[in-house]
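J.: Need a 3D model of the following:
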Amino acid sequence: MSDSIEQWRERVRAAAAADAPLNLRGGGTKAFYGRMPVGAVLDTRAHRGVVNYEPTELVVTVRAGTPLAELEALLAERNQVLAFEPPHFGEGATVGGCVAAGLSGPRRATAGAVRDFVLGVKILDGRGEVLSFGGEVMKNVAGYDVSRVIAGSLGTLGLILDVSLKVLPRPVAETTLRFELNEADAISRLNDWAAQPLPLSASAWHDGTLTLRLSGAETAVRAAERRLGGAALPAPVADAFWRGVREQDNEFFAPVATGAEDVLWRLSLPSSAAPLKLAGPQFIEWGGALRWLHCDAPAASIRERVASLGGHATAFRGGDGDGEIFQPLPAPLMAIHRRLKAAFDPAGIFNPGRLYQGL
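T.: Alright, predicted model coming up:
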């Protein structure tokens, strides 16, 4: 066991004994996400490096403090990728932060989410004990799949030490097409295409323009391109566009001057849901299932509208960091969250309140 882990074990036990919260933090590039962090910072970046990489088995195990860019560069050497296309939101992004945040990029709708690629984790729990779950193959779970519960938990259940991830080969061919469509027609077209054998890998609609990415075998991509039509983007332009979507550094995601504090809402909906009809600029991804909205309307009215369409709403950036960031949970689901928190972190010292108040 590394010196870092031994030091963290002692620090966790001392914090639990003193009822002193800890703010688990890697590169800090996603510190804006969730409710306001509290407690003394426990920096995880010293625990870094590749534990095991088997390109032929499509699996890699890395320490949580490993820079995400470093892992992606290693995979690129073998022409492999993290298929869920995780956002970095800054140069310091770590693998542990990627898993803890549970955020996926443009390819998520067709490839799967972060949790779908987490094969195993090693964590330090709130008692200072090192626990391992899952492994390095897909069929390795009997009972509750703790590895996937850790994904998206924002550090509230434990300090991630190591992660085993499934990786995939980089697509042989890719092309990006553009279509001039209004919101309703774009949503309808995307749902029609999703039901067809097309090599779709990403979509984005904004301000009357639908951008579609095709990825896969050369013959499949070229056949789909001929079938769908649209205007093909040059590869450098397409790559820059999708990177801007993933990293949210394109024009849409810049704060909007509304006269009040701008909030960027992340709205999860059925892909075929009708247009939102909420005031504010909108950006649609994942075939209609993810909709970003700049809006300064009351949170209750936004959540009411989204719920009426079968979805839920997260105040992704901006707004009150001490308020309800995520969709309030029904009492039975909150009870499950509380039991999980009590099982892994009985003293409640890990990122308290980061997901929900009192959790």
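J.: Every contact and neighbour count from this point should use C-alpha atoms.
T.: OK.
J.: What distance do you get for the residue nearest the centre of the chain to S153?
T.: Centrality entry for the chain: nearest residue to the mean C-alpha point is L103, 0.5 Å, by Cα atoms, centre = their mean. From L103 across to S153, the span is 11 Å (Cα to Cα, to the nearest Å).
J.: returning to what we had before: tell me if I'm right that the residue nearest to the centre of the chain and L154 touch.
T.: No: if you go by Cα atoms under 8 Å, L103 and L154 don't touch, sitting 10.5 Å apart.
J.: Determine the next helix or strand in the C-terminal direction from the strand or helix carrying S203.
T.: Under the criterion DSSP states H and E, the helix or strand holding S203 is strand 200-206. For strand 200-206, the following helix or strand on the C-terminal side (DSSP H and E) is strand 209-216.
J.: What residues sit buried inside that following strand?
T.: With burial defined by 16 or more other Cα atoms under 10 Å, the residues of strand 209-216 counted as buried are 210-216.
J.: Check stretch 62-77 too.
T.: Buried residues in stretch 62-77 (16+ other Cα under 10 Å): 62-69, 71-72, 75.
J.: To check against the first, give me the structure of this:
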Amino acid sequence: MTDVEQTWAEQIREAAASKTPLRIRGGGSKDFYGQPLAGTVLDARAHRGVISHEPTELVVKVRAGTPLAELEAALLAEGQMLGFEPPHFGPDATVGGCVAAGLSGPRRATAGAVRDFMLGVTLLDGRGNRLHFGGEVMKNVAGYDVARLMTGSLGTLGVLLDVSIKVLPLPVAEATLRFEMDALEAVAQMNRWGGQPLPVSATSWMAGVLTVRLSGAEAAVTAACARLGGDRLSEQAARAHWQGLREQSQGFFGGEAPLWRLSVPSVAEATGLAGSQLIEWGGAQRWVRTEQDAASVRARAAVLGGHATLFRGADKSVGAFHPLPPALRSIHQRLKHSFDPDGILNPGRLYDGL
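T.: This next block holds a predicted model:
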């Protein structure tokens, strides 16, 4: 162990002995996400830096406290990127926070989610033990996939030390097109495009406008633009649009009403909820700003075949995340007990009692 790791391990053991909750925190850019925060802060930013980067192997190994912007700059210098386009939500975002939150940006529907890019992870569990899972190559398939399990766990299972992540080459060419149509037409169109050999890398709909991004080889993007038509945005306008979605800096996300994220089948019908709506991921992600009560929102999401997360705003006492079925909650409880038997790591950040 490094000196930092040893210090954290001792802090964890002392907290476990006294049953004192620890709040695992990186840059704090995702503090709003999930259940209310609790516990003595364990600041994870001291453990930082890129450990190794093999551009030809499309793999990077990095310490969890590394600023996300620093990692992306290092990848950009090699003509590479994080394929899942993680949101930062602030200049202090860290790689560990990115993995722990498990949030993906506009490219997620075509490139994959955060967990799809995780190859290996090293962590400290709730006993202060240093554990390593997975590998540093894309063909690694040995053992239980704890690297992916840690993704989206919000620090409830361990303190991330370092992660190995698959990266992607930057696309050679990109173009963004816009079309005027209503929400139902847009969802149908997104799904039609999804079933065709088109280089679609992101889609969104808001306020009567469907926007699609094409990424890939120059010839493929040019041919797709000619086939689809629409109005092509300038490079600057396109970058601003997708960045605004990724970082939730667009006007839609600045409203006062609670922000809900509905994850539903891409072909699901209209949500039917009051308020404004923004659709992403080929129709599978529906952002809704509404004052409707949590029970109504979640009931509607269930009818559509999905679930609803209270992303921002409102009273989190209703639960930030969709309630778990008994069998799934039992699995969560067993995992929590295995990694954190004294329940001291970010307790209740995902669900009460976990």
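J.: where does the TM-score land?
T.: After superposition, the two chains reach a TM-score of 0.99 (TM-score structural alignment, normalised by the length of structure 2), with 354 aligned residues with a Cα RMSD of 0.7 Å.
J.: what comes into contact with the strand holding S203 of structure 1?
T.: 106-111, 183, 186, 194, 210-215, 282-287 (Cα atoms under 8 Å, 6 or more residues apart in numbering).
J.: From the residues you listed, which land in strands?
T.: 210-215, 282-285 (DSSP state E).
J.: How much space separates the aligned residue in structure 2 for Q282 of structure 1 from A284 of structure 2?
T.: Using TM-score structural alignment as the criterion, Q282 of structure 1 maps onto Q277 of structure 2. Distance from Q277 of structure 2 to A284 of structure 2, counting by Cα to Cα: 13 Å.
J.: related to what we said a few turns ago, which ChimeraX command selects the buried ones in the contacts of strand 200-206 of structure 1?
T.: Here is the ChimeraX command that selects the buried residues among those (16+ other Cα under 10 Å):
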select :106,107,108,109,110,111,183,186,210,211,212,213,214,215,282,283,284,285,286,287
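J.: Look through structure 1 and tell me its longest helix.
T.: For structure 1, the longest helix by residue count, based on DSSP state H, is helix 3-18.
J.: G152 of structure 1 reaches G97, doesn't it?
T.: No: G152 of structure 1 lies out of contact with G97 (Cα under 8 Å); the separation is 9.4 Å.
J.: between the two, which one's more packed in?
T.: Legend: neighbour count by other Cα atoms under 10 Å for G152 of structure 1 and G97, higher for G97 (31 against 18).
J.: can you tell me the mean distance of the host helix or strand of the more buried one from structure 2 after alignment?
T.: In this structure, G97 of structure 1 sits in helix 95-101 according to DSSP H and E. Compared with structure 2 after fitting, helix 95-101 of structure 1 has a mean deviation of 0.2 Å; criterion: mean Cα distance after the TM-score superposition for structure 1.
J.: Name the SS class of D162 of structure 1, please.
T.: strand (DSSP: H, G, I helix; E, B strand; the rest coil).
J.: whoops, I mixed them up, S52 of structure 2
T.: The assignment at S52 of structure 2 comes out as strand when based on three-state DSSP.
J.: Grab the nearest non-local neighbour of it.
T.: K61 (5.2 Å; Cα to Cα, 6 or more residues apart in numbering).
J.: just the strands in the stretch 101-250 of structure 1 please.
T.: In the stretch 101-250 of structure 1, strands defined by DSSP state E, counting those that start in this stretch lie at 118-124, 130-134, 159-166, 168-169, 173-180, 200-206, 209-216, 231-232, listed in chain order.
J.: I'd like to know which of the ones you listed lies nearest to G49 of structure 1.
T.: Within these, the stretch nearest G49 of structure 1 is strand 159-166; the backing value is 9.6 Å (Cα to Cα).
J.: which ones are touching H88 of structure 1?
T.: H88 of structure 1 sits in contact with 29, 68, 98, 247, where contact means Cα under 8 Å, 6+ apart.
J.: Structure 2: matching residues for stretch 305-315 of structure 1?
T.: Aligning stretch 305-315 of structure 1 against structure 2 (TM-score structural alignment) gives residues 300-310.
J.: buried ones in that stretch?
T.: Quick answer for stretch 300-310 of structure 2 (16+ other Cα under 10 Å): 300-302, 304, 306-310.
J.: which outside residues touch it?
T.: For stretch 300-310 of structure 2, contacts defined as Cα under 8 Å, 6+ apart pick out 258-265, 268-269, 271, 297-298, 316, 319-322.
J.: Just the buried residues of the residues you listed.
T.: Buried members of these, scored by 16+ other Cα under 10 Å, are 258-264, 268, 271, 297-298, 316, 319-322.
J.: Inside strands: which ones of those residues?
T.: Cross-referencing those against strands under DSSP E gives 259-263.
J.: returning to what we had before: out of the buried ones among the contacts of stretch 300-310 of structure 2, flag the one nearest to R130 of structure 2.
T.: Proximity of these to R130 of structure 2 (Cα to Cα) peaks at F321, which lies at 29.4 Å.
J.: and the contacts of H88 of structure 1 as CSV, adding distance to R9 of structure 1?
T.: Formatted as CSV, the contacts of H88 of structure 1 follow (distance: Cα to Cα, whole Å):
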residue, distance to R9 of structure 1
T29, 25
L68, 24
C98, 22
E247, 34
